[in-house]
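In: predicted structure and sequence below. I'll ask about it afterward.
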Amino acid sequence: MLRSVRWLGPIVVDALLVVLFCIIGRRSHDEAILAGLLRTAWPFVTGLAVGWIASYLLYRRRRETEPFNGMRLRPTGLVIWSSTLVVGMALRVAGGQGTAISFVIVAASVLALFLLGWRAAIRALD
């Protein structure tokens, strides 16, 4: 049971928060939420998946003695956040979507708040 909490719980929380980020963005621009949500979300969800894989591979490379924990702020959360942002923006460019500097700044800030914030809160409560 504890293993699934370390894996499944954080993955679900991260995925929901990335989709929420996309919903908020679409809503703030008065765009139809459901109609274009997949187009908006796929680059960031893909970046999130890449971040999770990279984080786990980094854990394996470091050969830590404790089990992998997706709730860790560092390095797990930092790898996941940066990958979600960088891969997400690269895929937006590849898909012909906008990446204005103001959007990159907002995305970096909101994704940091979402993906790092809940991990920091958990850590502070421990």
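Out: Cool, got the structure.
In: when you work out contacts or count neighbours from here on, use the C-alpha atoms and nothing else.
Out: OK.
In: neighbouring contacts of stretch 49-63?
Out: Identification of contacts with stretch 49-63 by Cα atoms under 8 Å, 6 or more residues apart in numbering yields 68, 75-76, 79-84, 87.
In: just the closest of those to residue 113, please.
Out: If you rank these by distance to residue 113 using Cα to Cα, residue 81 comes first, at 9.5 Å.
In: for the closest one, identify the helix or strand it belongs to.
Out: Taking DSSP states H and E as the criterion, residue 81 maps to helix 78-94.
In: next one for the comparison:
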Amino acid sequence: MRRVVGAAGLDVCCVMVFVVIGRANHDEGASLGGFVGTAWPFLVGLALGWGLTRAWRAPFGVVPVGVGVWAATVGVGMVLRAVSGQGTAFAFVVVATLFTGAVLLGWRVVARRLGIS
């Protein structure tokens, strides 16, 4: 159970880091409301990805779990951003896809290499 909670926590941290870096790079305020407004679509996507892939069964798996969680995080996140009137510029979609892929898959690859899975 601790491994599942730890893996979920790492995924949430990855999304939070993405949001913090993105907001800082665009000189957006450090308000809690702004942070939550940016993060929620991706966190919903992350949660949906965990549910669809049943990530709790193999949270350290890169394929299909990690890829599924990543795809849902970005895909659902972008749809929710669009529906809620937030930006989905092509460059943002590319950056979000690459960054979240690197971190959501990256920690899993490192964990596998270290034998933590």
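Out: The structure has been received and is ready for your questions. Here the structure is a predicted model, which is why all the values come from computation and not from measurement.
In: TM-score of the superposition?
Out: Once superposed, chain against chain, the TM-score is 0.92 (TM-score structural alignment, normalised by the length of the second structure); 114 aligned residues with a Cα RMSD of 1.4 Å.
In: ok, so what distance separates the alignment partner in the first structure of residue 14 of the second structure from residue 88 of the first structure?
Out: In the first structure, the residue paired with residue 14 of the second structure according to TM-score structural alignment is residue 17. Residue 17 of the first structure sits 14 Å away from residue 88 of the first structure, going by Cα to Cα, to the nearest Å.
In: which residues of the first structure fall in helices?
Out: For the first structure, applying DSSP state H gives helices covering 2-28, 33-62, 78-94, 101-125.
In: just to revisit the earlier point, give me the nearest residue to the match of residue 14 of the second structure, chain neighbours excluded.
Out: residue 114 (6.2 Å; Cα to Cα, 6 or more residues apart in numbering).
In: deepest of the helices of the first structure, which one?
Out: helix 78-94 (a mean of 20; mean count of other Cα atoms under 10 Å).
In: quick revisit: what does the residue nearest to residue 17 of the first structure align to in the second structure?
Out: In the second structure, the residue paired with residue 114 of the first structure according to TM-score structural alignment is residue 103.
In: can I assume its match is in contact with residue 14?
Out: Yes. Between residue 103 of the second structure and residue 14 there is a contact at 6.0 Å, judged by Cα atoms under 8 Å.
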